[in-house]
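Undergrad: sequence isn't available, so here's the structure alone:
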């Protein structure tokens, strides 16, 4: 294996370890030393791959996007339901993403720009999905651009509720209920 391949493998190990540490402790309480220890490196060795904690955080977020990558043009409302189903099988990733999202609303958080940009793209993607399903107006008369932030809010809000009380909130069933409200599915 080439040196570059080993380097990429090591970076992947570090990113997975960082995701675990952030999931357990939150970004602010996560330390580079804890991440380094999980992968058998010194903190200095970790800094060789990620020169700052902020660079590591951005690396984790970008890696998560890569792990979940689906061609944007292939998204449909029924695939969003499948994504909710999939997320219900991986609470650690959902918890990390949700924790970082919550922390990022502070002005000085290093992931604020990432999430701001991500949500701009996600709202546009949701509008495109809605436009494909309904055209320029949903049955309510609202435009896809008006409904897109509401759709994102439902997706993210269900994740928070599910993480807090998974016995009381069935994220998958609740999202399917939302699709019924949109007229996409029939009640079960």
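TA: Happy to help now that I have it. The shown structure was predicted, so the numbers you read here are calculated from the model rather than taken from an experiment. Numbering: from 1, shown residues only.
Undergrad: from now on I want contacts and neighbour counts done on CA atoms only, so please keep to that.
TA: Will do.
Undergrad: and the helices in the chain?
TA: 3-25, 32-38, 43-49, 53-67, 77-87, 91-103, 112-134, 144-164, 171-182 (DSSP state H).
Undergrad: CSV for those, including distance to residue 188 and mean neighbour count?
TA: Compiled in CSV, the helices of the chain are given as follows (distance: least, CA to CA, whole Å; neighbours: other CA atoms under 10 Å):
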stretch, distance to residue 188, mean neighbour count
helix 3-25, 34, 17
helix 32-38, 45, 18
helix 43-49, 50, 15
helix 53-67, 32, 16
helix 77-87, 15, 15
helix 91-103, 26, 19
helix 112-134, 21, 17
helix 144-164, 19, 18
helix 171-182, 9, 18
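Undergrad: alongside the first one, take a look at this:
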């Protein structure tokens, strides 16, 4: 869900929007470079010097902005993506149908952003190693998503299926589809296969007919 605009104080007066400094813009450039390199090569194959070169900075200059080095940058890349998805996935005002509709829209967006899909596919696989800096992040992320989708599907199950098991199947389906789609984007239709899965659960998918354009 998009932000409604500038925050306002109780009096109704707008709070001035944050002004980005040169340092802020440099940090964004570094994070952009890290995201692109991580998506192409994975976290393990990329060095901080690689990121610095891609951002057109020195190694020391990059460390100045991110003293935690590559680990800190990895978490910044992941957190930035999560800020976008959290707004559309976890809005407490949505009912189960709305939440599934938001999932459909995220799948549509992912089909337009292969770099981000590749980033998550590579990092989630690497992070299965307990020593990986994103291991705890991905473990917790899957816990949250399983609980979230189990709750949503539970509202629509009507006793036809186990919501917890269906949530695990759903996440496995999405992960597997993303990998197949990265390998053969002209063959794999992630949205259509998600619709097939929901239909197998007995969920009416007619409300999410593809939009034109």
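TA: On my side now, so go ahead. In this text, all values refer to a predicted model and were calculated from it rather than measured experimentally.
Undergrad: grab the nearest non-local neighbour of residue 161 of structure 2.
TA: Spatial nearest neighbour of residue 161 of structure 2, excluding adjacent residues (CA to CA, 6 or more residues apart in numbering): residue 201 at 7.1 Å.
Undergrad: quick one: map the one you found onto structure 1.
TA: Under the alignment (TM-score structural alignment), residue 201 of structure 2 pairs with residue 182 in structure 1.
Undergrad: what does residue 165 of structure 2 give?
TA: Using TM-score structural alignment, residue 165 of structure 2 sits opposite residue 146 in structure 1.
Undergrad: got it, and residue 63 of structure 2?
TA: Using TM-score structural alignment, the equivalent of residue 63 of structure 2 in structure 1 is residue 47.
Undergrad: same check on residue 87 of structure 2?
TA: So, by TM-score structural alignment, residue 87 of structure 2 is matched to residue 70.
Undergrad: contacts only, for that match.
TA: Applying CA atoms under 8 Å, 6 or more residues apart in numbering to residue 70 of structure 1 gives no contacts.
Undergrad: still on that earlier bit, tell me the spacing between the match of residue 63 of structure 2 and residue 53 of structure 1.
TA: 9 Å (CA to CA, to the nearest Å).
Undergrad: which ones are touching the residue most central in space within structure 1?
TA: With distances taken as CA atoms, centre = their mean, residue 97 lies nearest the centre of structure 1, 5.0 Å away. Counting by CA under 8 Å, 6+ apart, residue 97 of structure 1 touches residue 61.
Undergrad: residue in structure 2 matching it?
TA: Aligned partner of residue 97 of structure 1 by TM-score structural alignment: residue 120.
Undergrad: distance check, its match against residue 56 of structure 2.
TA: 25 Å.
Undergrad: likewise for residue 98 of structure 2?
TA: The spacing between residue 98 of structure 2 and residue 56 of structure 2, counted by CA to CA, is 43 Å.
Undergrad: now swap in residue 123 of structure 2 and tell me
TA: Taken as CA to CA, the span from residue 123 of structure 2 to residue 56 of structure 2 is 24 Å.
Undergrad: just give me the match in structure 1 for residue 29 of structure 2.
TA: Match for residue 29 of structure 2 (TM-score structural alignment): residue 13.
Undergrad: just give me the mean distance for stretch 72-81 of structure 2 relative to structure 1.
TA: Following superposition, stretch 72-81 of structure 2 is found to deviate from structure 1 by 1.0 Å on average (mean CA distance after the TM-score superposition for structure 1).
Undergrad: from the chain's centroid, how far away is that stretch?
TA: 11 Å (CA atoms, centre = their mean, to the nearest Å).
Undergrad: likewise for stretch 156-163 of structure 2?
TA: 27 Å.
Undergrad: next, the distance between the ends of that stretch.
TA: Per CA to CA, stretch 156-163 of structure 2 runs 9 Å from first to last residue.
Undergrad: not counting its neighbours along the chain, what's nearest residue 54 of structure 1?
TA: residue 110 (5.9 Å).
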